[in-house]
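Asker: the following block contains a protein sequence and its predicted model.
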Amino acid sequence: MIAVNLNVNIQGKGFPILCLHGHPGSASSMSVFTNHLSKRFQTIAPDLRGYGSSLTQQDFSMTDHLIDLEALLDRLEIEKCLVLGWSLGGIMAMELALKFPERVTGLILIATAARPRGNHPPISWQDNFYTGLASIVNRITPGWQWNIDNLGKRSLYRYLIQQHTPQAYQYLALEAMSAYLQTSTAATKALNQALQAGYNRLGDIQQIECPCLVLAGANDRHITPESSLETSQNLKDSQWRCYPNTAHLFPWEISEQVIRDIDHWLDEHPQLLLDVNIE
């Protein structure tokens, strides 16, 4: 498979942090991390193959993301980087660390797992109806409390977030909806095929030597906190934190706390940020 020339959003200067979005997602949906981290580092947020502006009509497999990311790092002449991944992006972050251990200095894994498991209830037509209506209204008037109380809390958003705040709904309006609309059928198919095949890298991630920070939401129904904890326990050098009263999109619920914890972990591991790429 030939690498796709990924669309990428680059901010800031300094040691590179590769920021990988989830499904559905795009580079812009990582702004909750990149807008802050780019004040000290260079953040590199690509649209993965089949997402955002890196669209493709051809079917592909999950391993093709690694081909694209290797080509991206080569194109940007990045020898080493830290990788932050959210959900699917966290899975790709672990895969990168396994395939290119010499290039990945550390991992920040958000709402993800090496053996992802969920406990999402069945989706009804009412769920889809309220989700569509809440999304349209929220897009027009982001964070409107009436919409949150009357439509949002009846929609599938109730499984994605626990704290139905205007801030969380502003992220949903400005970033989640466009990312959803720009996610290709091929990307959805590639992810579903991997999950249906029983994706499980627990036995392999023990080979990852670099320090890892694993963050989870206590009420995550998409990738359970138990599966995130299991991942942390199988990594050699890992810190795990679980946030109460949050779900899969917890960085949009408690963004200040998450960023503060990431900053603290980075400050505790200065060796991960020794810049070998910039003179």
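Answerer: That came through, no problem.
Asker: all contacts plus neighbour counts: C-alpha atoms, from now on.
Answerer: OK.
Asker: what about stretch 39-58, how long is it end to end?
Answerer: 37 Å (Cα to Cα, to the nearest Å).
Asker: hmm, who's touching that stretch?
Answerer: Residues outside stretch 39-58 that contact it (Cα atoms under 8 Å, 6 or more residues apart in numbering) are 4-21, 24-28, 30, 34, 37, 65, 68, 179, 182-187.
Asker: list the buried residues in it.
Answerer: Residues of stretch 39-58 classed as buried: 41-56 (neighbour count, 16 or more other Cα atoms under 10 Å).
Asker: do the same with stretch 260-269
Answerer: 262, 265-266.
Asker: what about those, which are in helices?
Answerer: 262, 265-266 (DSSP state H).
Asker: turn the residues you listed into JSON lines, columns for distance to residue 158.
Answerer: JSON lines is the format used below for those (distance: Cα to Cα, whole Å):
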{"residue": "262", "distance to residue 158": "26"}
{"residue": "265", "distance to residue 158": "30"}
{"residue": "266", "distance to residue 158": "32"}
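Asker: now residue 107: which helix or strand?
Answerer: strand 104-110 (DSSP states H and E).
Asker: any residues touching that strand, and which ones?
Answerer: Contacts of strand 104-110 (Cα under 8 Å, 6+ apart): 80-87, 90, 93-94, 96-97, 210-216, 262, 272-273.
Asker: next, the buried residues of it.
Answerer: Within strand 104-110, the residues that count as buried by 16+ other Cα under 10 Å are 104-110.
Asker: please enumerate the helices of the stretch 101-250 of the chain.
Answerer: Under the criterion DSSP state H, counting those that start in this stretch, the stretch 101-250 of the chain contains helices at 125-140, 145-150, 157-160, 166-171, 177-181, 185-196, 225-234, 250-253.
Asker: kindly provide the distance from the closest residue to residue 88 other than its chain neighbours to residue 184.
Answerer: Closest residue to residue 88 apart from its sequence neighbours, by Cα to Cα, 6 or more residues apart in numbering: residue 22 at 4.4 Å. Computed as Cα to Cα, the residue 22 to residue 184 distance reads 13 Å.
Asker: who's more crowded, those two?
Answerer: More neighbours surround residue 22 than the other of residue 22 and residue 184, with 24 against 21 (other Cα atoms under 10 Å).
Asker: show the contacting residues for the more buried one.
Answerer: Going by Cα under 8 Å, 6+ apart, residue 22 touches 85-90.
Asker: adding another structure so you can compare the two:
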Amino acid sequence: MSDRHNHTTATPLNVYIQGQGFPILGLHGHPGTGRSLSVFTNHLSKRYQTFTPDLRGYGKSRYNGNFEMNDHLTDLEALLDRFKIEKCLVLGWSLGGILAMELALRLPKRVTGLILVGTAAKPRGSHPPITWQDNLYTGVAGLLNYIKPGWQWNIETFSKRSLFRYLIQQHTSTSYNYIASVAVPAYLQTSGAATRALYSAIESGYNRVPDLPQIQCPSLVLAGEQDRHITVDSSLETAQHLQNSQWQCYPNTAHLFPWEVPQLVLNDIDHWLEEHQQVIGSQ
């Protein structure tokens, strides 16, 4: 990848900034926006400064025309320069985790650590074929949940029979509140170009596992045991190939596990940060 002279082609990203202190860059998944990471940033911004951009083609970072996955990295490097962020910790969920690893490979001196959530350097899914009934129930469940978040009747009648059954295992009002307030608006704001960029990367057999040993910074790798979108095995493979990683898997959760067991996840992140003071600029 070529470096700084690419900046002319960078897209200025819409970014949400919270708190003060050492910078943490948060990267959302697909479909998603910077707001999708509120479960992390509302907590972390009490002690750190969190930057969560809408990636190119997502949320308010509108972009006309097609682009490639590498373009996200150009945008993110320009973002770090714009806010004069010399060093930062990067937290990435799903697609965001893939970009976090790419950023650590591209800018090793600037990325102090990685928190990788439901992601893998060679992502594999175990998603069963999707039926028309799945799509119908998901639409109904999503709409009803948007109107009345966490409504138990909707959860029992539609959600548990919809595609939500592959995204979450614990059908709690907490997880459905996040889906209503964050996931549905993000889905509606995701561009076709963003979807195409992601799928063309996956279809080309995306695999960064052989390059992971180059990443020297500490990493925390978190996974949901029943994740069908990016399997727990592919996340574990990533953790095993990173030089300095800690692995945590949450039973009875799926791809949206930070919304299912937020307190467990945040406690584990806090604990890891205490043990790895170097990632937040302290010795």
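Answerer: On my side now, so go ahead. Note that the structure is a prediction, hence the values are computed from the model and not measured.
Asker: that older thread, among the contacts of stretch 39-58 of the first structure, name the ones in strands.
Answerer: Using DSSP state E, the subset of these located in strands is 8-11, 16-20.
Asker: which two from the buried residues of stretch 39-58 of the first structure end up farthest apart in space?
Answerer: Using Cα to Cα, the buried residues of stretch 39-58 of the first structure reach their maximum pairwise distance at 41 and 56, which is 30.4 Å.
Asker: quick one: which of the contacts of residue 22 of the first structure is nearest residue 119 of the first structure?
Answerer: residue 87 (15.0 Å).
Asker: any idea what the closest one aligns with in the second structure?
Answerer: Using TM-score structural alignment, the equivalent of residue 87 of the first structure in the second structure is residue 94.
Asker: hang on, its match packs against residue 26?
Answerer: No: at 11.5 Å, residue 94 of the second structure does not count as touching residue 26 under the criterion of Cα atoms under 8 Å.
Asker: out of those two, which sits in the busier spot?
Answerer: residue 26 (28 against 24).
Asker: kindly state which residue of the first structure is aligned to the more buried one.
Answerer: Under TM-score structural alignment, residue 26 of the second structure pairs with residue 19 in the first structure.
Asker: repeat that for residue 226 of the second structure.
Answerer: Using TM-score structural alignment, residue 226 of the second structure pairs with residue 219 in the first structure.
Asker: please list all residues in contact with that match.
Answerer: 162, 225, 244-248.
Asker: make a ChimeraX selection of whichever of the residues you listed turn out to be buried.
Answerer: Buried residues within these, by 16+ other Cα under 10 Å, are selected in ChimeraX with:
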select :162,225,246,247,248
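Asker: which contacts among the contacts of residue 219 of the first structure does the second structure share?
Answerer: Compared against the second structure with both residues aligned by TM-score structural alignment, their matches' Cα atoms under 8 Å, the contacts of residue 219 of the first structure retain 162, 225, 244-248.
Asker: from the residues you listed, which two are the most distant?
Answerer: The span of these, defined through Cα to Cα, is set by 162 and 225 at 14.2 Å.
Asker: correct me if wrong: residue 126 of the second structure contacts residue 231.
Answerer: Yes: between residue 126 of the second structure and residue 231 there is a contact under Cα under 8 Å: 6.6 Å.
Asker: of those two, who's got more company?
Answerer: Neighbour count, other Cα under 10 Å: between residue 126 of the second structure and residue 231, residue 231 has more, with 23 against 13.
Asker: surely the more buried one touches residue 125?
Answerer: Yes: in this structure residue 231 of the second structure lies within contact range of residue 125 using Cα under 8 Å: 5.5 Å.
Asker: re earlier: present the buried residues of strand 104-110 of the first structure as TSV; the columns should include distance to residue 199 of the first structure.
Answerer: TSV is the format used below for these (distance: Cα to Cα, whole Å):
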residue	distance to residue 199 of the first structure
104	22
105	24
106	22
107	20
108	20
109	17
110	18
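Asker: give me every residue that touches the alignment partner in the second structure of residue 36 of the first structure.
Answerer: In the second structure, the residue matched to residue 36 of the first structure (TM-score structural alignment) is residue 43. Residue 43 of the second structure makes contact with residue 266, according to Cα under 8 Å, 6+ apart.
Asker: what helix or strand is the residue mapped onto residue 105 of the second structure from the first structure located in?
Answerer: Under the alignment (TM-score structural alignment), residue 105 of the second structure pairs with residue 98 of the first structure. Using DSSP H and E, residue 98 of the first structure falls within helix 88-99.
Asker: contacts for that helix?
Answerer: Taking Cα under 8 Å, 6+ apart as the rule, helix 88-99 of the first structure contacts 19-23, 65-66, 83-85, 103-104, 107-114, 204-205, 207-208.
Asker: ok, average deviation of it from the second structure?
Answerer: In the superposition with the second structure, the average deviation recorded for helix 88-99 of the first structure is 0.2 Å (mean Cα distance after the TM-score superposition for the first structure).
Asker: counting neighbours, which bits of that helix end up buried?
Answerer: 88-98.
Asker: now that helix, how far from the centre of its chain.
Answerer: For helix 88-99 of the first structure, the gap between its own C-alpha mean and the chain's C-alpha mean amounts to 11 Å (Cα atoms, centre = their mean, to the nearest Å).
Asker: now stretch 238-251 of the first structure
Answerer: 13 Å.
Asker: Provide the aligned range in the second structure for that stretch.
Answerer: Taking TM-score structural alignment, stretch 238-251 of the first structure hits residues 245-258 over in the second structure.
Asker: count of neighbours near the corresponding residue of the first structure for residue 214 of the second structure?
Answerer: Matched across to the first structure, residue 214 of the second structure falls on residue 207, judged by TM-score structural alignment. The number of residues packed near residue 207 of the first structure is 14, by other Cα under 10 Å.
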